[in-house]
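1. Quick one: sequence and predicted model below, then my questions.
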Amino acid sequence: MMGLTIDKILVILVIAMFVLGPDRLPVYAKKLGEFVRGAKRMADGAKDRLRDEMGPEFDEVDWKQLDPRQYDPRRIIRDALVEDEREARAAARRARLAEAAQNRRAASGAVAGEQVDERGGLHFDEEAT
């Protein structure tokens, strides 16, 4: 993001002097100053109201983290896609683990001549005893 440097401010002032003329420039400069002061008062008032409503939590908030200029839409989309992919992998992994556990229970029941129910509990063969 480009910053407003002294050179740029001087160029803007020179252009404003040519466009507005030397007679109207002080009037518009005064209006601009009043506008900036009013905007600052409004921002300070909003900040004070927010501080009053939030209480002591206001000072604990990391405001830089909430700065919208730090968000890159490409990164947000990439992170969302990666997160979806991670969730899909985790779900597939859980399904494979559940299937493997079920296969182990079924195999252990078949080897011992016992039946295994859907909860993994063993049933003894009553005819064998």
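-> Received it, and whenever you're ready, just let me know what you need. Computed from a prediction, not measured in an experiment: that's the story for all the values here. Numbers count the residues shown, from 1 in each chain.

2. going forward, measure contacts between C-alpha atoms and count neighbours the same way
-> OK.

3. So which bits of stretch 98-109 are buried?
-> Using 16 or more other Cα atoms under 10 Å as the test for burial, stretch 98-109 gives 102, 105-106, 109.

4. swap that for stretch 4-16, please
-> residue 16.

5. Show residues contacting that stretch.
-> Stretch 4-16 is touched from outside by residue 25, with contacts defined as Cα atoms under 8 Å, 6 or more residues apart in numbering.

6. how about the strands of this structure, start to end?
-> With DSSP state E applied, the chain shows strands at 115-116, 122-123, listed in chain order.

7. and the last one, what does it pack onto?
-> Strand 122-123 sits against strand 115-116, with contacts defined as 3 or more Cα pairs under 8 Å, 6 or more residues apart in numbering; DSSP states H and E.

8. dropping in the other structure now:
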Amino acid sequence: MIFGLTIEKLVVIGVIAAIILGPERLPRYAAMLAQAVKRGREMLGTAKERMQGELGDDVDWRSLDPRQYDPRRIIREALLDDTPRVATASATASAASSAQAAPVAAPSAYTPGTPPPFDSEAT
């Protein structure tokens, strides 16, 4: 299936072209189509050779894929990442000692009629 064209659609297009062009012009247009396809293949082959010549044979195509920068894919992979984060023993020990040294008070609930808490570093 090329560009959404199936075999049946190509046959219908061919029959319509044969009817419209007629038997005297059809061979000439078929030869022109064959030449265009041949030139297209040659151009594609030349472009492929040139790209391999400039980039080399050991190209990592995954690193050149622009789909890797899709924000939806990045977020999906980040959310579905099941690898646990391993904390080091020194970080755990320092966190435990700081929690014992300076306990953090839980934020108090907001009461109506008083001004809301303001964090000057957040703005």
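-> Cool, got the structure. Because the structure is predicted, anything quoted here is derived from the model rather than measured.

9. that older thread, any idea which of the buried residues of stretch 98-109 of structure 1 is the one closest to residue 90 of structure 1?
-> residue 102 (18.3 Å; Cα to Cα).

10. Show me what the closest one aligns to in structure 2.
-> Counting by TM-score structural alignment, residue 102 of structure 1 corresponds to residue 95 in structure 2.

11. who are the neighbours in contact with residue 78 of structure 1?
-> No contacts exist for residue 78 of structure 1 under Cα under 8 Å, 6+ apart.

12. how near is residue 9 of structure 2 to residue 16 of structure 2?
-> Look at residue 9 of structure 2 and residue 16 of structure 2: by Cα to Cα, to the nearest Å, they are 11 Å apart.

13. Check residue 72 of structure 2 too.
-> For residue 72 of structure 2, the distance to residue 16 of structure 2 - Cα to Cα - is 44 Å.

14. ok, the residue positioned nearest the centre of structure 1 to residue 15 of structure 1 distance?
-> Nearest to the mean C-alpha position of structure 1, by Cα atoms, centre = their mean, lies residue 76 at 7.7 Å. Look at residue 76 of structure 1 and residue 15 of structure 1: by Cα to Cα, they are 40 Å apart.

15. same deal with residue 36 of structure 1?
-> Taking Cα to Cα, one finds residue 36 of structure 1 at 20 Å from residue 15 of structure 1.

16. pull the longest helix from structure 1.
-> Assignment by DSSP state H gives helix 6-54 as the longest helix of structure 1.

17. if we can go back for a sec, now for the match of residue 102 of structure 1: which residues touch it?
-> Residue 95 of structure 2 makes contact with no residue, according to Cα under 8 Å, 6+ apart.

18. What is the burial count for the residue in structure 2 that residue 82 of structure 1 lines up against?
-> Using TM-score structural alignment, the equivalent of residue 82 of structure 1 in structure 2 is residue 76. The number of residues packed near residue 76 of structure 2 is 10, by other Cα atoms under 10 Å.

19. same check, this time on residue 50 of structure 1
-> 12.

20. The closest residue to it other than its chain neighbours and residue 39 of structure 1, how far apart?
-> Spatial nearest neighbour of residue 50 of structure 1, excluding adjacent residues (Cα to Cα, 6 or more residues apart in numbering): residue 58 at 7.6 Å. Relative to residue 39 of structure 1, residue 58 of structure 1 is positioned 21 Å away (Cα to Cα).

21. try residue 16 of structure 1
-> Distance, residue 16 of structure 1 to residue 39 of structure 1, using Cα to Cα: 22 Å.

22. can you check residue 9 of structure 1 too?
-> From residue 9 of structure 1 to residue 39 of structure 1 the distance is 20 Å (Cα to Cα).

23. Understood, closing this out.
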